[in-house]
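> Dropping the sequence and predicted coords here.
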Amino acid sequence: MGLYHSVQAVAGASGDGPIDWDAVASAAKSSTDPGSLALTDRQEVAYADDVRAARDRVRDVADIGFDLPETVEIQNRHHWIDANVETFERVMRPLEQQADLMPGVARVANTGSMAFALSFLGRNVLGQYDPLLLADDGDDHALYFVHPNIEQVASTLAVDPDRFRRWIAFHEVAHAAEFGAAPWLSDHLESTMEDAIGALTEGSIDRASLGELDTTMTAVEGYAELVMDRAFDDEYDDLRRKLDERRGGQGPVAKLVRRLLGLGMKRRQYERGKAFFDAVADERGVAGAGAVWDGPDSLPTDTELDDPAAWLRRVDP
């Protein structure tokens, strides 16, 4: 869809920076079908009910206090791209500010790469909890559901769309619970990210900061998996199995793109983090696993992620 317009937008990338973000948004949306947002009244009510039910169940199971973000949106793919162009631009801004004036051909290549990434993600993301890292306008956190993707994947997997949507809601609300239980978490991620980006602008790689980011995100993803699994009010093994089979059954191009975008690393974070928190919860319960959010010093180290008993001994000697 709109391939010509997408290429035209990238080829016309302009400005002084290394990336033309207006062209990124235009190209990504031109090559992506927005999908339908023609929700029935029942579907609109169901989204709201799922989110509220997930909030109540997560509060109860995890024994943590939090509330939902002020912004909860049901989006099509173009809405998601617009929201995340802003996020990508915020994250890339320090690098852009340090970059020398880029020749046109490099700007076109950078713009095309970002547009391709956002287009691919826009067609695949189901839900997103966005802590709005590096935002400078004081916006609250946000929760998004990409309705056309949820409907499409539920159909592809041959599962009940209502049940599948509810499962996705529980996962994203579990992320909201983490950041609600740990007010320091956003600042911790921001400062670590800024350290890593700062090193890149100086031409070096801060492996300590990158390692800290990976460890923190492994804890974030793993805890959300634990809470979602323990709080979800239905069977879910078939949903997880079918979703994993779908990922594994993708063609070589899709697999390559997922690898280039770091989605394989994200899956590893899910699996490694969940194994850690399953072991902790089996020993101390889900509420005990929540001790990870007491402060930055309570986060597991990279070594402790593979040795939950060592983390337990350290935080609860």
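Received the coordinates, thanks. Numbers count the residues shown, from 1 in each chain.

> Going by C-alpha atoms from here, please, whenever you check contacts or count neighbours.
Noted.

> Confirm Ser191 sits in a strand?
No: assignment of Ser191 by DSSP: H, G, I helix; E, B strand; the rest coil gives helix, placing it outside any strand.

> In the stretch 201-317 of the chain, what residue spans correspond to helices?
Listed from the start of the chain, the stretch 201-317 of the chain has helices (DSSP state H, counting those that start in this stretch) covering 207-231, 237-248, 252-260, 263-289, 302-305, 308-315.

> Would you format the ones you listed as TSV with distance to Ala62 included?
Shown next, in TSV, are the helices of the stretch 201-317 of the chain (distance: least, C-alpha to C-alpha, whole Å):
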stretch	distance to Ala62
helix 207-231	7
helix 237-248	20
helix 252-260	32
helix 263-289	5
helix 302-305	20
helix 308-315	17
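
> The structure to be compared is supplied as follows:
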Amino acid sequence: MESGIFQGRNPQTKSPRIASPTNYKRALGVGLFLGAALGLVWALSRRYNPETFQLIDWDRVRRIALNVCRLRMTEEISPTEKASHERIYSSLVDQVRPLVVQYTAAENISPVALVHVLDRAEWIDANIANYQLLFASLEKIVRDSFLRRRSGPSIFTLTNRALASRYLGVLMGYLASSVLGQYDPSLLGRELLTPGRLYFLESNIRIWQRRLALPLEEFRTWVALHEVTHAWQFEAHPWLRDYLNAQLELYIQEIARAQAGFSLRNLLERLSRLENIIRGEGNLIELIITPKQREALRRLQALMCIIEGYGNHVMEKVASSLLPHYQLIRSRFQKRITAKSQAEKLFIKLTGLEVKLRQYIMGQAFVDQVVKKEGITFMNEVWVGPANLPTLQEIGHPELWIKRMKERVEG
């Protein structure tokens, strides 16, 4: 049985030629409602200057993110503690960097001088700055289209703005209470005049260290290993930053094209997919991307699978010979990832964070298998250039990538 707003209407029944007084009242009510709605749309559009319009309300994103992470965790470190912990993490980075270089059999990397210990609000601000750069070119395209049409944003653009702002705020608040460390490679328009930045969220690290009953110094080293590996990936291979930037720009351009052609029909088509998402088939991202955007997203996902999977592989291999409690940390950290409440699992599913979790799992499985069969030196062929990056299909079937790389060498 189908349900919907048209259920119960008999297609064979013809409307009377003369409407009853009740129908007049309904027509008048509908007319007044539509008039009020159109007036609201016009008023909202007039509120925004086409020359300065932003697709995201960043102040709202920050407010929501702070509220979400404060609901989840309240502990923060003091400014005095922050300074002393920056010295601790700088020392850890110096300690593990040569071990990463030794295991990967790679050339040395430049010093990672910019080590920062952040509280959650600072992490939110740093990542909002990154997102603002990400959206800058898209917003310029949208503003230019407003100026060409000599009009302000449509109701669909304003609705998207409200939804996207809330989505980003909730997502960033959740992550701010979960992230342990982050390597920021200075993407999207920034001049790479200095090495990237390493962020450590000491509050989150200490909370999870206590929850999992882990030795604190070893757990800090575990986190530092993963982030220093990311530093090596980007700083020893400058093309990687340029390639990631290019893929992000392509993805943004596809979003801009879709934004320009958005209509009520697009909205209805996307809402029709909501039932599948509620059943657990897909996530909210599926509501807002087009087929071309999906293609661009798959290229980005393949790249992130390798970046994250390689980072996990190196972290575990180096940690296994460095940390006395390696097995304990590994097993309990895995439980941290898998032991989620039903509400948290639903949130991860709806927001698309499961894609990020799959990147770690798929990417590491790929790297583990390639290294086991061919060794780390062969695996490092992936960092030669974009042509050597595996596709998502090859990540699922490492033998295909191995075969392709061997054919390139022989050719």
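Sure, I can see it. None of these values were measured; they are calculated from a predicted model.

> List the TM-score for the superposed pair.
A TM-score of 0.87 describes the superposed chains when it is computed by TM-score structural alignment, normalised by the length of the first structure; 305 aligned residues with a C-alpha RMSD of 2.5 Å.

> one step back: would you turn the helices of the stretch 201-317 of the first structure into JSON lines with mean neighbour count and distance to Ala13 of the first structure?
Shown next, in JSON lines, are the helices of the stretch 201-317 of the first structure (neighbours: other C-alpha atoms under 10 Å; distance: least, C-alpha to C-alpha, whole Å):
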{"stretch": "helix 207-231", "mean neighbour count": "21", "distance to Ala13 of the first structure": "31"}
{"stretch": "helix 237-248", "mean neighbour count": "13", "distance to Ala13 of the first structure": "33"}
{"stretch": "helix 252-260", "mean neighbour count": "13", "distance to Ala13 of the first structure": "23"}
{"stretch": "helix 263-289", "mean neighbour count": "18", "distance to Ala13 of the first structure": "27"}
{"stretch": "helix 302-305", "mean neighbour count": "16", "distance to Ala13 of the first structure": "41"}
{"stretch": "helix 308-315", "mean neighbour count": "16", "distance to Ala13 of the first structure": "49"}
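
> Of those, which is nearest Pro103 of the first structure?
Distances from Pro103 of the first structure to each of these were compared using C-alpha to C-alpha; the shortest belongs to helix 252-260, at 24.5 Å.

> mean deviation (superposed) between the closest one and the second structure, please.
With mean C-alpha distance after the TM-score superposition for the first structure, helix 252-260 of the first structure departs from the second structure by a mean of 2.2 Å once superposed.

> now that helix: which residue numbers in the second structure?
For helix 252-260 of the first structure, the aligned range in the second structure is residues 342-350, judged by TM-score structural alignment.

> next one: that stretch to chain centre, how far?
For stretch 342-350 of the second structure, the separation from the chain centroid amounts to 16 Å (computed by C-alpha atoms, centre = their mean, to the nearest Å).

> same check, this time on stretch 81-92 of the second structure
Counting by C-alpha atoms, centre = their mean, stretch 81-92 of the second structure is centred 27 Å from the centre of its parent chain.

> So which bits of that stretch are buried?
Of the residues in stretch 81-92 of the second structure, those scored as buried under the neighbour-count criterion (16 or more other C-alpha atoms under 10 Å) are 82, 85-86, 89-90, 92.

> now for those, which pair is the farthest apart?
Farthest apart among those by C-alpha to C-alpha are Lys82 and Leu92. That separation is 15.1 Å.

> ok, which stretches of the first structure are strands?
71-75, 127-130, 142-146 (DSSP state E).

> in the superposition, what's the average offset of the second one relative to the second structure?
Spelled out, that is strand 127-130 of the first structure. When the second structure is superposed, strand 127-130 of the first structure averages 0.6 Å from its matched positions, counting by mean C-alpha distance after the TM-score superposition for the first structure.

> Mind giving me the packing neighbours of that strand?
Applying 3 or more C-alpha pairs under 8 Å, 6 or more residues apart in numbering; DSSP states H and E, one finds that strand 127-130 of the first structure makes contact with strand 142-146, helix 161-181.

> Give the aligned range of that strand in the second structure.
Under TM-score structural alignment, the match for strand 127-130 of the first structure is residues 181-184.

> With the last one instead?
Across the second structure, the stretch matching strand 142-146 of the first structure (TM-score structural alignment) is residues 197-201.

> Contacts for that stretch, please.
89, 112-120, 123, 179-186, 227-228 (C-alpha atoms under 8 Å, 6 or more residues apart in numbering).

> PyMOL command to pick out the buried ones of the residues you listed?
Per 16+ other C-alpha under 10 Å, the buried members of the contacts of stretch 197-201 of the second structure correspond to this PyMOL selection:
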select buried, resi 89+112+115+116+117+118+119+120+123+179+180+181+182+183+184+185+186+227+228
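
> which one is Gly279 of the first structure nearest to, not counting chain neighbours?
You called it Gly, but residue 279 of the first structure is Ala. Pro308 (6.6 Å; C-alpha to C-alpha, 6 or more residues apart in numbering).

> Okay then, goodbye and thanks.
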